[in-house]
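1. predicted model and sequence follow; I will ask about them next.
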Amino acid sequence: MGWKREFKKMQKETKKASNFFDNSEDISSLIIWDRAMKPANHWNIDNLVIDISKFNDLIQEIIKNQNSPENMEKYSWNLGSISIVEKFYSYPMASYFKETYNSISNRLGSYEAALIVNSISKFSFYITKKFWKLFNYTFANKNINDTPLIRVFEVMQRTSLEALDGIIEKAFLLIDKRKLDPYKHHLLIEEIIDLGDDFTYHWARMFDQVIDLTVETFIFQSKYGKAKSTNNSTIQANFFSVDDDEEFDTFFEKTKTLVFNDEVNDAFNYFGISKMAKPDEFKKIYRKMAKQFHPDLNSDQNSAMEMKKINLFKEIVEKYYEKYEII
């Protein structure tokens, strides 16, 4: 197990902060999101369409000089949230969302459809930008057609598409079949446009995890060649050398489990409680912190960001309690 000692040594030498919110320039997966703060008269359908076009132009600018693995430049995917097949022109999740717009327009109306497409286009731009920046920074000296790197594309594609379904589902819940008006529903419209902000947390953690596993795989292969059988170590090098869909699903779910466990630890540590704490104890701490940092009650310019952390970690803690049926 000499490779494990070498890998742990490298981890200590290049260790990144474990908390997602501790940004390290040029190597962090942190996505710095610009909030949609504009006057109500900006949010007419014409400006929404213009913004969508701008996001697509920015994505095209990012990907025009990027090389993708062979046969991985375009794909189609069934979006379960609206039961349609959408076309994507680049990884991890870049699309013009034409079928998405048509489907939502038929259900809710053209304005609501443009609003949701604006939201998911904005998310698509941010993850595309971050994906290529961090991917190139980490793997610039590797062959992009190597199986471990193809797996990076596949995992982040799946993660991005799950986020896409989540954004659409949340947008539907917020709209709740009502006809939106830019003046009457100004704050709601901005909230829908920025739905992708919260989803960048989980997306970035998945990206961190799959990059760590990929680096670990390359280290293993450089010392011992490609793995031929499963072992009980952290590294799952054999997952990167098979094409079977069932094996990929297994790898993806294991990666999600690792990410979930990391997020749970971060969340409980943030609230200063252990996993043994009962939900009622957590709720008291949450209410106290929310009251302390809510922007309406705290004029500090950093209170909004702190409130975002509180709500993100609250959702993770609640999912943990739900998963293990803790009451």
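-> Looks like it arrived, so ask away. Numbering: from 1, shown residues only.
2. C-alpha only now, for contacts and for neighbours.
-> OK.
3. do a quick rundown of the helices in the stretch 51-200 of the chain.
-> Secondary structure of the stretch 51-200 of the chain, counting by DSSP state H, counting those that start in this stretch: helices at 98-108, 110-139, 147-175, 186-193, 195-224.
4. state the number of residues packed around Leu312.
-> 17 (other Cα atoms under 10 Å).
5. that one in helix, strand or coil?
-> Following DSSP: H, G, I helix; E, B strand; the rest coil, the label given to Leu312 is helix.
6. residues contacting it?
-> Leu312 is in contact with Asp198, counting by Cα atoms under 8 Å, 6 or more residues apart in numbering.
7. swap the cut-off to 10 Å and go again
-> Contact partners of Leu312, counting by Cα atoms under 10 Å, 6 or more residues apart in numbering, are Asp198, Phe199, Tyr201, His202, Glu263, Ala267, Glu306.
8. which one of the residues you listed sits closest to Thr147?
-> When those are compared for distance to Thr147 (Cα to Cα), His202 comes out closest, at 24.1 Å.
9. separation between the closest one and Asn265?
-> Going from His202 to Asn265 by Cα to Cα, to the nearest Å gives 14 Å.
10. if I read this right, Glu191 contacts Ile167, doesn't it?
-> No - taking contacts as Cα atoms under 10 Å, Glu191 lies outside contact range of Ile167: 11.2 Å.
11. more neighbours, the two?
-> Ile167 (25 against 18).
12. contacts only, for the more buried one.
-> Taking Cα under 10 Å, 6+ apart, we find Ile167 in contact with 81, 116, 119-120, 123, 161, 173, 192-199.
13. tell me how far it lies from Val117.
-> The spacing between Ile167 and Val117, counted by Cα to Cα, is 10 Å.
14. if we can go back for a sec, shared neighbours, Glu191 and Ile167?
-> Common neighbours of Glu191 and Ile167 (Cα under 10 Å, 6+ apart) are Ser119, Asp197.
15. got another one to weigh against that:
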Amino acid sequence: MAIVQTFLELTNFASPLKQTIIPCIITAYAIQIAVAIPSIIYQSDRFFDASGLFTFFIINLLSLYLPAIRTKYADNNLGNVADAVKEGAKAVAAGTPLAISYNWRQLALSGAVAIWSVRLGVYLLRRILREGHDHRFTEIRVNPKRYLRAFIGQATWVIFSMLPIMAVNAIPSGVRSVHYTKPTDFSGFALWTFGFILECVADYQKAKWQQEKRDKIHDEKFLTSGLWSVVQFPNYLGETMLWIGLCSAVFGVLICNDVREALTAPDSSPMSVISILFFCTIGPAFVTLLTLKVTGVPYAEKKYNRLYGDDKKYQKWKRETPKFLPIPPKQH
């Protein structure tokens, strides 16, 4: 508990927002570096993706519980947590942060991130364990500096994506606006649900197609059926949509005056609208940039072009199927 107490004291800023976000940033980079060290030593990429989703899960929980821990166990009273756990579940429920009353929006947003991270983490871990390695890292995993940068980049991805969730979880209890349902809640969670389902179905269809190919049920070279006949990368589209949905729901509450005031230090001005826009757009923008320009679509296209570039069916599918948005491409 001494380490935790020291950690809380070092990050005990006057701003509730900084009290939550800075410890989460430190934790995200610490987790990724901890996984990077053995991965670099053994030149293994088995746990790269899984470690990223695990970091999402941990940062999500930390941002949710950290404000309650600071409030309930201030004044060097963190030892009560361990004592309560030893006394049993009843004592835990009455004397730990689990007894804090959270706003429904905090639980819903954190729950959405938890569901997404666990689902995708299990899917990616099963895939890498089955295939043995990730072709994306064939060249960089033998270069320690480049491989470390990949883990650092992954931590940055987690932080940027989680900024709006961390901001909502940092809102002190008693702020009135967080209790009211807003139009952005309906539109945001609806978009998250649609994006999540789209990503799940796309991953399921791809996994099923790959398994049937291994079982020699078909001999198709590449997947062009189901959602993959509508857009070339439906899983990436779903990923982008669900993060835009979460950020939309967050924007509706962060823009409220009492929330903007509550997240800053007592002697500071309320968060500016520009800051709110930054918090609610940097995550989806970063995810979209990675997907379309860095690790997602460019890598897949390079791989497919190398393997199937001369295939007329592939050329037709690539020419006639929208890449990302279900908008028919212009015919030349």
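-> Sure thing, it's come through. Note that the structure is predicted; figures quoted are calculated from it, not measured.
16. and the TM-score between them?
-> Overlay of the two chains. TM-score (TM-score structural alignment, normalised by the length of the first structure): 0.30; 160 aligned residues with a Cα RMSD of 6.4 Å.
17. need the overlap of contacts for His202 and Asn265 of the first structure.
-> Common neighbours of His202 of the first structure and Asn265, counting by Cα under 10 Å, 6+ apart, are Val259.
18. now the contacts of Leu312 of the first structure as JSON lines including distance to Glu112 of the first structure and neighbour count?
-> Below are the contacts of Leu312 of the first structure laid out as JSON lines (distance: Cα to Cα, whole Å; neighbours: other Cα atoms under 10 Å):
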{"residue": "Asp198", "distance to Glu112 of the first structure": "20", "neighbour count": "16"}
{"residue": "Phe199", "distance to Glu112 of the first structure": "20", "neighbour count": "18"}
{"residue": "Tyr201", "distance to Glu112 of the first structure": "25", "neighbour count": "19"}
{"residue": "His202", "distance to Glu112 of the first structure": "26", "neighbour count": "19"}
{"residue": "Glu263", "distance to Glu112 of the first structure": "33", "neighbour count": "23"}
{"residue": "Ala267", "distance to Glu112 of the first structure": "34", "neighbour count": "23"}
{"residue": "Glu306", "distance to Glu112 of the first structure": "30", "neighbour count": "17"}
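19. ok, those residues vs Arg107 of the first structure, which is closest?
-> Phe199 (24.2 Å).
20. list the residues that contact the closest one.
-> By Cα under 10 Å, 6+ apart, the neighbours of Phe199 of the first structure are Phe123, Ser160, Glu162, Ala163, Leu164, Gly166, Ile167, Leu312.
21. out of these, who has the most neighbours?
-> Sorting the contacts of Phe199 of the first structure by how many neighbours each has (other Cα under 10 Å) puts Phe123 first, at 27 neighbours.
22. that one against Leu195, yeah?
-> Yes - Phe123 of the first structure is within contact range of Leu195, at 8.3 Å (criterion: Cα under 10 Å).
23. quick revisit: any idea which of the helices of the stretch 51-200 of the first structure gets closest to Trp3 of the first structure?
-> Nearest to Trp3 of the first structure, of all the helices of the stretch 51-200 of the first structure, is helix 195-224, at 6.5 Å by Cα to Cα.
24. now the element after that closest one, going C-ward?
-> Note on helix 195-224 of the first structure: by DSSP states H and E, the next helix or strand toward the C-terminus is helix 245-271.
25. Val210 of the first structure against Arg151, yeah?
-> Yes - judged on Cα under 10 Å, Val210 of the first structure makes contact with Arg151 at a distance of 8.5 Å.
26. who touches both of these two?
-> What both Val210 of the first structure and Arg151 touch, as defined by Cα under 10 Å, 6+ apart, is the set Phe251, Phe252.
27. next, count neighbours for Leu191 of the second structure.
-> Around Leu191 of the second structure there are 21 residues (other Cα under 10 Å).
28. wait, it touches Leu237, no?
-> No - between Leu191 of the second structure and Leu237 there is no contact under Cα under 10 Å: 11.6 Å.
29. element containing Pro298 of the second structure?
-> Assigned by DSSP H and E, Pro298 of the second structure belongs to helix 297-308.
30. list the buried residues of that helix.
-> Val297, Tyr299 (16 or more other Cα atoms under 10 Å).
31. run through the neighbouring helices and strands of the helix or strand just after it.
-> Of the helices and strands lying after helix 297-308 of the second structure in sequence (DSSP H and E), the nearest is helix 312-320. Secondary-structure packing of helix 312-320 of the second structure (3 or more Cα pairs under 10 Å, 6 or more residues apart in numbering; DSSP states H and E): helix 297-308.
32. helices and strands around the helix it packs on, which ones?
-> Using 3+ Cα pairs under 10 Å, 6+ apart, helix 297-308 of the second structure sits against helix 312-320.
33. now the angle from the helix it packs on to helix 297-308?
-> Helix 312-320 of the second structure and helix 297-308 meet at an angle of 150 degrees, taking axes from the mean of the first three to the mean of the last three Cα atoms, to 10 degrees as the criterion.
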